[in-house]
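A.B. asks: The following block contains a protein sequence and its predicted model.
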Amino acid sequence: MRDRKTEPSTTSGRRREDPLIGVVLLNKYRILSTLASGGMGTVYRAEQLSLRREVAIKVTDKLDEASRKRFIREASILAKIQHPHILTVYDYGPMPEHRGGLFMAMELLQGQTLRDRLKSKGYLSPVELIQIMHQVARGLRAAHRQNLVHRDLKPSNLMLVRQDDGPPLVKILDFGLVKLLNNEDATEVTQAGSVVGSAQYVAPEMIVGAEMDHRADIYAFGIIMFQALAGRAPFDEPTVVNTLRAHVNNPVPPIVSFNEKAKVPPSLESLIRSCLAKSPADRPSDMDEVGRALHACEWELGSIAHRSLPPASIPAPPMPVPRAGLAPWKTATAIVVSALLASLGTWTAQRKGWLGAASPTAAVLHIESQPPGASVRNGSEVMGTTPLEIPLDNASLARTPLRLSVQLDGHTPVDITQGPARENQRVVVVWVPSLSSPSRPAASN
């Protein structure tokens, strides 16, 4: 949960009167101070006694049944999603000693929301926007892969987290309106006939009551990009009803019509218009496609550095020993390429569009493989398949390096150890045949 000292919800005198300040909840959390208050309760800064770390705790009063279901559903979903770009929930449950309320213990985030950034700056440059939205895309991709649709994506739900060493890290907040797809038993906690989400960011299919899926989030993603560049959302009428009608009926206006100073490359405006297509079928199919398009925009902006990126630390893989009865050229050896070779690297980058520049928001570890589709594991957790981008949390990596294993059936696993990095890291794992005779040519596996 975010820590926003600039927007206190109560005066200091009223904070001292809060009966929970100084109390130890559930024998686990000591309440230290108030962070914010809202219609569903209060968010406190607290200390988790067992781990001696500061956390944010949302505490509610007794809720009606619909609000209670929404709260529990959001907490249970966030507790299961472990991703660098999604708010982490540590604990949640009932609080019988607090008027029958509920609590949710979360990571304490310090920084500002994208909404606050836009209020202070007016609008963002394409380079700054792309670096932020890359991280949002990765977080949404993780949620969508679990059949979760956020449904309330907007700048106030995107937190730009300050880090001790390096640029901000983006976190997606507030999964209170999340929808689980392909779940007939899922309980919808909104009123029948109502439109969920925020009027400026809701997709047309949600407005007309048509079937919706993860592409509703892609629509909101496009609205946020438009707003960040133009200084205002494309559909923002005086009334909610007119705003909803505009989403369904009105064409997307040119960004420059709202912001004459905006210098938006054609590829970026094209991506935004694609995300804002009225029909979900005309939008990008998933966040992977959006991510590739963002990389193409970086190329057009010239923000990708055509130079070798510093390598991660990669132990040399052992040479495999062919098993008896197996043709020797079917046993593959892994070759790890940790820097761009002048011609091959440039060609690969242009072909795949997966290389990133040293980012002003967060360094990223790019992992590719030939053949592609290798799983990247962190212990027992599968983080994804190649090509894959992993954001680097330098504060965490300074304490414990990231240890990954790149694995592909029939091939020798390759281990990668990654520590803190100020620039993007790129690793290419290439499996090539191990030949028993120099007369036989190398063949791709």
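C.D. replies: Done, it's in. Numbering: from 1, shown residues only.
A.B. asks: okay, CA-based contacts and neighbour counts for the rest of this
C.D. replies: Will do.
A.B. asks: quick one: the helices in the stretch 201-350 of the chain?
C.D. replies: Along the stretch 201-350 of the chain, counting by DSSP state H, counting those that start in this stretch, helices occupy 204-207, 215-230, 240-249, 266-275, 287-301, 344-352.
A.B. asks: in the fourth one, what counts as buried?
C.D. replies: Right, helix 266-275. By 16 or more other CA atoms under 10 Å, the buried positions in helix 266-275 come out as 267-269, 271-275.
A.B. asks: then this one, side by side with the first:
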Amino acid sequence: MKHAGETTSDEAQALLQNRVASFALSFGAIMLVAVIGRTIAVLRYPEELAFVPAGTLGFQAAATGCLLVIYLLTRGRPRSAGFVRVVEASGLLAAGACLEVVAFGMTERLLWGGAIHDMLRDPHTRIFGYFALVMPLIGLAFVLTYAMVMRAAFVPTSARHTTLLTLAVGAPLVPIGFLAGSAADGMGYHLFSSSSLATGAAIQWGITTVVCTMISKVIYGLREEVREAKRLGQYTLEGLIGEGGMGMVYRASHAMLRRPTAIKLLAPDRAGTEALERFEREVQLTAQLTHPNTVTIFDYGRTDDGVLYYAMELLDGATLEEVVEIDGPQPPARVVRVLEQVAGALGEAHTIGLIHRDVKPANIVLARQGGENDVAKVVDFGLVKEIERRVGATVSREGTISGTPLYMAPEILTEPDAGSPRSDLYALGAVGYYMLTGQHVFEGKTVIEILGHHMHSAPMAPSVRLGDRVPEELERLILDCLAKDPAERPQSASELRRRLEQCDVPRWTQRKAQLWWEAHGPGLSERRTSGPPPRSETTMTVDLVTRKA
């Protein structure tokens, strides 16, 4: 059964398991040092056995073993939260019981040994004798208090769970105090009565329990507040995936469906009126698209504090930008396969009157989906434009252009409103060029220099840039897409697809794609875990009057 308010997400369970294992290992190491120290002391000074029975060393070692068992059972492969809690509670109770046996054994040895009686009979040393008599109980209380406070601060569990576990671990302190006081009373030493020792132990452990509960409540409460801050309606954000032209993309999960989801949030620094309208229009227009090679939109909403977001399918794969960065130029067969799929997605958008306006490698994801490899998905319609949009209704500021300079068609640079489906095909040709050669069509030290190349410079043939043969039909098609005059490019995405089908290249099979993912998938995963989320070639707005980006 889950305690009220406790989270059960994979992330929370992994954290709980990791913290329990780390706590057990850390405290177990401290206990091991103590066992070794006591063993050395007894071997070097045998008279220590007058105060420390040899058998108690075994129980102290057993307590250390209990902590080691907790560590071994909670490290490594994922375990359920229930399993981790049971292992932790059982191990701590067993370790506490072993330590309590040690303390009781030491108290019993002191009571029945001769040295303590000599101290208690002498008025000058009696106070030291009483102090020595309660030292095992004080030492046990200190060790258990240290352990439970350390656990409360380190292991993320609810205050209720911490309270019950702390009470259970320290409960034997009370009967141990009672038994020690009773034994002393029976021998005629009445400074500490059984009730006073038991009451003192109860008060001390009660304070410890309150402190542990408050620590756990504060830390667990802060974690819940952070988690609540990451909750958008029925979605919980789990980690940043990347950033696009209009906002940040997070991995998320739905509270009821348990379906992995990607959530796109409008970046706080872009939350002006224009950005809000553009972001809202992005999701509304993207939701109209149903092509299998276009990312699917699930939901759309606004947080309580007004932050816009939308939920879309979470893609298991990599952007073309990442693919080329990790593997360099791609085989012509793969280039043709990807361009065919992307052309299909753009074709649907163009048919219903939408232009993407930001086609680039970072906005095309090669996903593994439905048992298929290399399923191309077009994402980030943040700059999408309706072809028949009324004059005066444009979201962009007058005299500016928005897009990615490395993939911007020349006609957009001279006349921002002249964008057409063939502008997207220009950008797609530049994507194909990048996949074939591993390099951008044009390079430059400044944005203006790159834009100037798009307007005036002829692209170098991919085969020349690559220094290797490229299928003639494919090279011709890429260069046609990159023509300065839109009339010289393929006139539609459908025409582009037909010409791609006519290219004389080997078929890019599922087997080839699978082998590629097996070889490079681990490297892609390592890149993402070892560094910051990928940030694509910058999408920016350029003022055509001042020529500033």
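C.D. replies: Sure, I can see it. In this text, all values refer to a predicted model and were calculated from it rather than measured experimentally.
A.B. asks: Quick TM-score on the pair, please.
C.D. replies: Remark: TM-score between the superposed chains equals 0.60 [TM-score structural alignment, normalised by the length of the first structure]; 290 aligned residues with a CA RMSD of 2.6 Å.
A.B. asks: coming back round to it: turn the helices of the stretch 201-350 of the first structure into JSON lines, columns for distance to Arg399 of the first structure.
C.D. replies: Formatted as JSON lines, the helices of the stretch 201-350 of the first structure follow (distance: least, CA to CA, whole Å):
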{"stretch": "helix 204-207", "distance to Arg399 of the first structure": "45"}
{"stretch": "helix 215-230", "distance to Arg399 of the first structure": "34"}
{"stretch": "helix 240-249", "distance to Arg399 of the first structure": "47"}
{"stretch": "helix 266-275", "distance to Arg399 of the first structure": "38"}
{"stretch": "helix 287-301", "distance to Arg399 of the first structure": "30"}
{"stretch": "helix 344-352", "distance to Arg399 of the first structure": "32"}
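A.B. asks: which stretch among those comes nearest Arg151 of the first structure?
C.D. replies: In this view, the helices of the stretch 201-350 of the first structure are compared for proximity to Arg151 of the first structure by CA to CA, and helix 215-230 is the closest at 6.1 Å.
A.B. asks: Mean deviation, that closest one versus the second structure?
C.D. replies: Averaged over the aligned pairs, helix 215-230 of the first structure sits 0.8 Å from the second structure after superposition, using mean CA distance after the TM-score superposition for the first structure.
A.B. asks: against the second structure, where does that helix fall?
C.D. replies: Using TM-score structural alignment, helix 215-230 of the first structure lines up with residues 422-437 of the second structure.
A.B. asks: So what touches the matching stretch?
C.D. replies: Around stretch 422-437 of the second structure, the neighbours that count as contacts under CA atoms under 8 Å, 6 or more residues apart in numbering are 320, 324, 328-332, 335, 339, 346, 355-361, 407-409, 411-412, 439-441, 462-463, 465-466, 478-479, 481-483, 486, 489-493.
A.B. asks: ok so, going back, possible to save the buried residues of helix 266-275 of the first structure as CSV with distance to Tyr90 of the first structure?
C.D. replies: Shown next, in CSV, are these (distance: CA to CA, whole Å):
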residue, distance to Tyr90 of the first structure
Ser267, 40
Leu268, 37
Glu269, 39
Leu271, 36
Ile272, 35
Arg273, 38
Ser274, 37
Cys275, 33
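A.B. asks: circling back to that earlier point, tell me which of the helices of the stretch 201-350 of the first structure sits nearest to Asn378 of the first structure.
C.D. replies: For Asn378 of the first structure, the closest of the helices of the stretch 201-350 of the first structure is helix 287-301, at 20.9 Å, according to CA to CA.
A.B. asks: Who are the packing partners of the closest one?
C.D. replies: With contacts defined as 3 or more CA pairs under 8 Å, 6 or more residues apart in numbering; DSSP states H and E, helix 287-301 of the first structure has these neighbours: helix 126-144, helix 266-275.
A.B. asks: so stretch 109-116 of the first structure corresponds to what in the second structure?
C.D. replies: Counting by TM-score structural alignment, stretch 109-116 of the first structure falls onto residues 315-322 of the second structure.
A.B. asks: In contact with whatever residue of the first structure lines up with Ile412 of the second structure, which residues?
C.D. replies: Using TM-score structural alignment as the criterion, Ile412 of the second structure maps onto Met206 of the first structure. Counting by CA under 8 Å, 6+ apart, Met206 of the first structure touches 195-196, 212, 216.
A.B. asks: try Cys66 of the second structure
C.D. replies: By CA under 8 Å, 6+ apart, Cys66 of the second structure lies in contact with 91-92, 94-95.
A.B. asks: Cheers, nothing more for now.
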